[in-house]
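Novice: Just need the structure, nothing else, for what follows:
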Amino acid sequence: MSVIELKNINKEFGTGISRVQVLKNVNFTADRGELSLILGPSGSGKSTFLTIAGGLQTPSSGTVMVEGERLEQYSARERDQLRLNKIGFVLQSYNLLPYLTVREQFELVRKNKKTGNMSADELLTLLKDLGIDQLVNHYSDEMSGGQNQRVAIARALYPNPEIILADEPTAALDSNRVQVVGQLLRQMAIKHNKAIVVVTHDLRLRAYADHIYQLMDGKLTREK
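Specialist: Predicted coordinates:
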């Protein structure tokens, strides 16, 4: 059974002459142990696709299933619990709290999700792999965009979610860091049996994907 399944998803914004259809009859599945890459230019619907897959938005029509459960049957509270316990998001905006240090970002996660997180040693290894272990006492406005991006990646991985949904996770990174992140995500998928979905226009990530899709003008087609 697929961990995530999108069936005939359509998403529209606006009404009348201002109506825009962002996603058009999209079908998609993601399985444990695999990294799926959704490629497409800006404005192609990638972020909308990802937020619908993770239950942050609802489709205009169609069905989203997570581990065989239909998300439209979930209450808002149940969706919150799903995201807390099973889905890790890496969003373009980083979503780091500016008044917390890097260390405190992880402490906040631990307060909200008390069990099932990475161990202290695993977290330290992750921070070292991402080259941010020396930044634990820094605030987000004291770091570069690339450093904030890597902290956001680590924070999403720290709760040890079964599903990782990443929106342009390498947009602010140089090629060496892209290689580190690509290898890390692939390792998380294979060794830890996680379903990982990345939406991006960064072609440098192609080498790490099990499946590659193209999202263009709201239509999703499978390339690999």
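
Novice: C-alpha only now, for contacts and for neighbours.
Specialist: OK.

Novice: ok, and Leu6, which helix or strand is that part of?
Specialist: Assessed by DSSP states H and E, Leu6 sits inside strand 4-13.

Novice: And the strand or helix carrying Asn27, what does it pack against?
Specialist: Using DSSP H and E, Asn27 maps to strand 20-30. Counting contacts by 3 or more CA pairs under 8 Å, 6 or more residues apart in numbering; DSSP states H and E, strand 20-30 packs against strand 4-13, helix 46-53, strand 195-200, strand 219-222.

Novice: Buried ones in the next helix or strand after it, by neighbour count?
Specialist: Once strand 20-30 ends, the next helix or strand along the chain (criterion: DSSP H and E) is strand 34-39. If you call a residue buried by 16 or more other CA atoms under 10 Å, then strand 34-39 has these buried ones: 34-39.

Novice: now the other sequence, so there's something to compare against:
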Amino acid sequence: LFFREMGTGETYDEYQKQGDFSSNEIRTLIECLENVTICDPAAGSGAFEVGMLQVLEQILQNLYSRNNTPADLKNDVPKPFERKKAIIDRSLYGVEVKRWAVWINHLRLWLTLFVDMPDKDKTSFLPLLPNLAFKVHTGDSLVQRIGNKTFPVKGQVHLSTSIKRKIVQLKQMKRDFFYNKSRNYRLIEHEEQAVFQAILDEEIRERKEKICLLSQPKPEQLTFFDT
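Specialist: As a prediction, this is how the structure comes out:
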């Protein structure tokens, strides 16, 4: 998709490079790309994050600028600065063990954004660059510990409605923090730990119920000679 494939001649090569999509396909592609989730489990100093940011931004720019792009999308094309910020918000995540590498990761993403920031905004006193504290985080992606407990790497699939509601609220709190609408880092961190604790408590409760069922005396089975 969007990359050169086998072919002959400049016209054919360009056709293969760009792809041939209908208006509905362009709409679907934009919707999917704007909601894709990308996580780097060993983020380092951010080369992968910056690379993916640039790739997604270029592909979206290509889709928005096509002749057959739906008019409602073409008339509402976000500026490069806002589009990149939205990509970081919705799509990019990273985990890195070394704290100093996380700081460099943040700096590289900020610099990539700053390049496309409108000149009139560069002298603003408002916080225009996003807060990346919950986007690229210090941690160990191989072993996740909460206190003295090791959290399952594969995560928890079956969650109760109340926990799902808490996760939705937590995501909104992090989004507000990203856009500098909130600065209460400790509160969000506390809520995040509370969600983890709720998941663990639910897992413990379910396992206790299974143990209780297994410990109940089984009804005696009649043998062949008792019938």
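
Novice: what's the TM-score for these two chains?
Specialist: Taking TM-score structural alignment, normalised by the length of the first structure as the basis, the two superposed chains have a TM-score of 0.28; 120 aligned residues with a CA RMSD of 6.3 Å.

Novice: distance of Arg165 of the second structure from Glu192 of the second structure?
Specialist: The gap separating Arg165 of the second structure from Glu192 of the second structure is 13 Å, by CA to CA, to the nearest Å.

Novice: So the two - more neighbours on which side?
Specialist: The neighbour comparison of Arg165 of the second structure against Glu192 (other CA atoms under 10 Å) goes to Glu192, with 17 against 12.

Novice: Which residues are in contact with that one?
Specialist: By CA atoms under 8 Å, 6 or more residues apart in numbering, the contact list for Glu192 of the second structure reads Leu170.

Novice: name the element it belongs to?
Specialist: Using DSSP H and E, Glu192 of the second structure falls in helix 185-215.

Novice: Next, format the buried residues of strand 34-39 of the first structure as CSV and append distance to Arg83 of the first structure.
Specialist: Listed next are the buried residues of strand 34-39 of the first structure as CSV, based on distance: CA to CA, whole Å:
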residue, distance to Arg83 of the first structure
Glu34, 19
Leu35, 19
Ser36, 19
Leu37, 21
Ile38, 21
Leu39, 24
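
Novice: Buried residues of the longest helix belonging to the first structure, list them for me.
Specialist: Ordering each helix of the first structure by length in residues (DSSP state H) puts helix 175-192 first. Neighbour-count burial for helix 175-192 of the first structure, with 16+ other CA under 10 Å as criterion, is recorded at 177-179, 181-190.

Novice: and it, what does it pack onto?
Specialist: Under the contact criterion of 3+ CA pairs under 8 Å, 6+ apart, helix 175-192 of the first structure touches strand 34-39, strand 195-200.

Novice: Distance to Ile87 of the first structure added to these, as CSV?
Specialist: Formatted as CSV, those follow (distance: least, CA to CA, whole Å):
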stretch, distance to Ile87 of the first structure
strand 34-39, 14
strand 195-200, 10
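
Novice: Nearest approach to Lys46 of the first structure belongs to which of those?
Specialist: strand 195-200 (5.9 Å; CA to CA).
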